[in-house]
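A.B. asks: here's a sequence, model it:
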Amino acid sequence: MDKFTRKTSFEQWLSPISNNLLEEQVKNYQLNYYTKKLHMTSFLKLLLYAQLHETESLRALSDCVFSEELQNATQLDSISFSQLGRRLNLVPTEFFQTIFLDLVKQIHRKTDFQARRKTTTPLKIIDSSTLPLNLNNHKWAKFRKTKSGVKLHLRLVFMEKGHSYPDQSVLTNANEHDRGQLEILVDDKECMYVFDRGYLDYERFDRMTDEGYFFVSRLRKNAVVRSLETLSLPEDSSVLSDEMVVIGTTQNRSENVFRLIKVWDTKGNELHLLTNRFDLSADEIAELYKSRWAIELFFKWMKQHLNIKKFFGQSEQAVHNQVYIAMIVYCLNVLAQRNTKSKRSYLQISRYLKAALWKPEHIWLRKIGGNTVP
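C.D. replies: Modelled structure (predicted):
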């Protein structure tokens, strides 16, 4: 009898998604009203399955329901691709966003995020990446004569040993400027924010400093800077210079004094780093900025291994929904790693899951929970 009640690896993987939260959101948005067949729980499982297997279209996903195991998991014996398309276009993006944010809270707990805030300043990295779209199918997202696209503005929590995870995001059309999103993505005075030149906004930097937010950003080389004081550096420092400055022209100058640190990058280019943090050494600030590579790796990983190369729907809502499903998959992999204390990479966890998808959960858990990495 036990073999019929045991969880599959697929069910174990998606178990962090709260059934109570799911039911609450379904009720709030009335998503199962007048629904005879494709209920939201089944639909969510199908979308997660499609992400795992990088299914290329809703028609292909419809054909996958031929699988007896997928039928058992979704309680569906068949579903048309047109029904899937209508559902994807109608479900509010806030539904998937709420699930994503709840998984982020669970990751916070698993990584002792609140406890770490008492002993150190958590590092959060902000950046954006454009996801290209077909102009003929997505005219609402046009940003150049021949291109369409959406922009994912993301905040990433950076942890020790190179681990990181997203904890906030905003989706806009690709023509939206990055710096307008700082108001949303900077909201915690106990964190240190790292971002690139796309977020330069002198007025905003003044407000952040006045309100008690700390940041380090890259400054354009042609920025107008007036040096007030040159700070001394230790003999073994890799930093070129460390100065106290005001930025901007006479007509539009910062009200606060900032710190300008010049360093070499790995390619031998000179970087100008701006920060309002004066209690750390120049080398420590430079190291903080180097952490920004983590978000570049995240975007690269996401585009290579999650199903956002080709979008299932043509509407803005359908595209946004698919992006959030991709981030839900990423968070589920993070939680699988943290819950099992696995040393496997997220990619390995995902590969083993696909290989053991309908097998009993202990087979997958035992494999990813091993102490050796092949």
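A.B. asks: from here on, just use CA atoms for contacts and neighbour counts.
C.D. replies: OK.
A.B. asks: flag every buried residue along stretch 242-257.
C.D. replies: 242-248, 253-257 (16 or more other C-alpha atoms under 10 Å).
A.B. asks: contacts for that stretch?
C.D. replies: 202-203, 206, 209, 223-233, 258-262, 276, 282 (C-alpha atoms under 8 Å, 6 or more residues apart in numbering).
A.B. asks: pull up the distance across stretch 303-317, start to finish.
C.D. replies: Counting by C-alpha to C-alpha, to the nearest Å, you get 19 Å between the two ends of stretch 303-317.
A.B. asks: how about this one, so we can line them up?
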Amino acid sequence: MSCTVIEERPVDAAQGIVHDQIIVLNTEQSQKAYPQPLRIVTARVEINGKEVEMTFITNNIKWAASSVADLYQSRWGIEVFFKQLKQTLKLSGFIGYSKKAIQWQVWAALLVWLLSRYAAFASAGTHSFSRLMALLRSYAWERFDLKELLQFHGTAGGLPRMAALPGQACFPGFEPK
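C.D. replies: Okay, here's the model as predicted:
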């Protein structure tokens, strides 16, 4: 990116801020698209347990540089959560393509994820989370009695009676309602 630094702001190294600069874009096309000054904040942030140096560009001149970096950290957490949600619940193909259909499926997926997290917490580690997720993913779009399903497959107390491996979507003997 071609830019000119017009102001170097003081930084707080204790908060992980490396640079805080006000810039203007150099190219004619860029200046035409965005004539206002921008801000570049370079900070050391933690990603997956490692501290890395990242640069953020923003049009917010008023916030503290640490707030810009903190906002990124929060946004990153949201991105990771949705990635986990998509992978765990296989939320990539949609039943319908209207806005309402997609919203309904995302809300249902969030509910299944939340219920599964609660069930994993409530069982206090007596059953694996991946086993429970395989079970719920298989029946996510079916109508069933959750307690009956969990009891049938041994995830709600008693001996495990699961007839299939966790990665399989076939559970012989159980009929959804």
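A.B. asks: all helices for the stretch 201-350 of structure 1, in order.
C.D. replies: Along the stretch 201-350 of structure 1, counting by DSSP state H, counting those that start in this stretch, helices occupy 202-211, 282-290, 293-305, 316-340, 346-355.
A.B. asks: dump the residue contacts of Arg277 of structure 1.
C.D. replies: 214-216, 259.
A.B. asks: which ones among the residues you listed map onto strands?
C.D. replies: Cross-referencing the contacts of Arg277 of structure 1 against strands under DSSP state E gives 214-216, 259.
A.B. asks: Asp102 of structure 1: which of the buried residues of stretch 242-257 of structure 1 is nearest?
C.D. replies: Asp102 of structure 1 lies nearest to Asn256 out of those, by C-alpha to C-alpha, at 37.3 Å.
A.B. asks: what is the aligned counterpart of that closest one in structure 2?
C.D. replies: Under the alignment (TM-score structural alignment), Asn256 of structure 1 pairs with Gln36 of structure 2.
A.B. asks: I'd like to know how far its match sits from Ala64 of structure 2.
C.D. replies: Counting by C-alpha to C-alpha, the gap from Gln36 of structure 2 to Ala64 of structure 2 is 19 Å.
A.B. asks: equivalent analysis for Tyr34 of structure 2, please.
C.D. replies: According to C-alpha to C-alpha, Tyr34 of structure 2 and Ala64 of structure 2 sit 22 Å apart.
A.B. asks: before we move on, what about Gln73 of structure 2?
C.D. replies: Between Gln73 of structure 2 and Ala64 of structure 2 the computed distance is 15 Å (C-alpha to C-alpha).
A.B. asks: again with Ala14 of structure 2
C.D. replies: From Ala14 of structure 2 to Ala64 of structure 2 the distance is 13 Å (C-alpha to C-alpha).
A.B. asks: which one's more surrounded, the two?
C.D. replies: Counted by other C-alpha atoms under 10 Å, Ala14 of structure 2 and Ala64 do not tie: Ala64 has more neighbours, with 14 against 7.
A.B. asks: what residue in structure 1 is paired with Gln21 of structure 2?
C.D. replies: In structure 1, Gln21 of structure 2 lines up with Glu243, judged by TM-score structural alignment.
A.B. asks: tell me the contacts of the closest residue to that match other than its chain neighbours?
C.D. replies: Distance criterion C-alpha to C-alpha, 6 or more residues apart in numbering; nearest residue to Glu243 of structure 1, sequence neighbours excluded, is Thr230 at 4.4 Å. Neighbour list for Thr230 of structure 1: 241-244 [criterion: C-alpha under 8 Å, 6+ apart].
A.B. asks: just the closest of the residues you listed to Phe158 of structure 1, please.
C.D. replies: Comparing the contacts of Thr230 of structure 1 against Phe158 of structure 1 with C-alpha to C-alpha places Asp242 closest, at 25.1 Å.
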